[in-house]
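[1] with the input below, show me the fold.
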Amino acid sequence: MAVESITVRYFAGARAAAGVPEDFAPAGLCLDDLAAELSARRGERLGTVLKAASFLVDGVACHDRQSALPGGATVDVLPPFAGG
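    I've put the predicted structure just below:
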């Protein structure tokens, strides 16, 4: 039986910090655990971005960082944007 996964897509500064456009992680992690796993995988530069980032789960803003992410979900990582 295959383990379900989630797709993580990085945008703007998050993509630059990760060094890749997307990652995959096991389903069932919450956003806090996902951020810890991605930081361990990609480095502290990404970890710093993830602390300030916003997350969309299947296109919907997610503010509950403790809810388990379902298999097949897509998580978009949106760093804070500067501009006027």
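[2] for the rest of this, base every contact and every neighbour count on C-alpha atoms.
    OK.
[3] now for whichever helix in the chain runs longest, which elements pack on it?
    When the chain is scanned for its longest helix (criterion: DSSP state H), the result is helix 31-42. The contact analysis (3 or more Cα pairs under 8 Å, 6 or more residues apart in numbering; DSSP states H and E) places helix 31-42 against helix 44-52.
[4] next up, for comparison:
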Amino acid sequence: MDPTSTGTPLVVRYFAAARAAAGVPEETVPGGHSLDHLADELAVRHGARLGTVLEMASFLVDGVAWHDRQAPLPPGATVDVLPPFAGG
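    Okay, here's the model as predicted:
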């Protein structure tokens, strides 16, 4: 992550294919950024496979669907990464 970030840390929780691609169920990352910036940094950290999942994923921020990928994430938030699920 950006070493100059001064935001309160975020918790990122991965589910299904996102968990498999990240190789961890959750992690703490520096805050102070938008969802797009966070996704870019996570892809750099974990590789292209996670980057592909993040492009298709939905996100919950503190349990609420987050659609504005440019808005700053709330300090100390929990971000859930939800890839598209198969099945019915």
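[5] what stretch of structure 2 does the longest helix of structure 1 fall on?
    Matched against structure 2 by TM-score structural alignment, helix 31-42 of structure 1 falls on residues 35-46.
[6] cool, and stretch 51-61 of structure 1?
    Residues 55-65 of structure 2 are matched to stretch 51-61 of structure 1 when aligned by TM-score structural alignment.
[7] residues in contact with the matching stretch: which ones?
    Stretch 55-65 of structure 2 is contacted from outside by 66-67, 73, 77-84, using Cα atoms under 8 Å, 6 or more residues apart in numbering.
[8] straight-line length of it, end to end?
    This stretch, stretch 55-65 of structure 2, spans 16 Å end to end (Cα to Cα, to the nearest Å).
[9] still on that earlier bit, in strands, which of the contacts of stretch 55-65 of structure 2 fall?
    Taking DSSP state E, the ones among the contacts of stretch 55-65 of structure 2 that sit in strands are 78-82.
[10] name the member of the residues you listed with the most neighbours.
    Neighbour counts for those (other Cα atoms under 10 Å) peak at V79, which has 25 neighbours.
[11] my read: that residue touches F15, true?
    No: applying Cα atoms under 8 Å, one finds V79 of structure 2 not in contact with F15, separated by 11.0 Å.
[12] what range does stretch 16-24 of structure 2 cover in structure 1?
    Across structure 1, the stretch matching stretch 16-24 of structure 2 (TM-score structural alignment) is residues 12-20.
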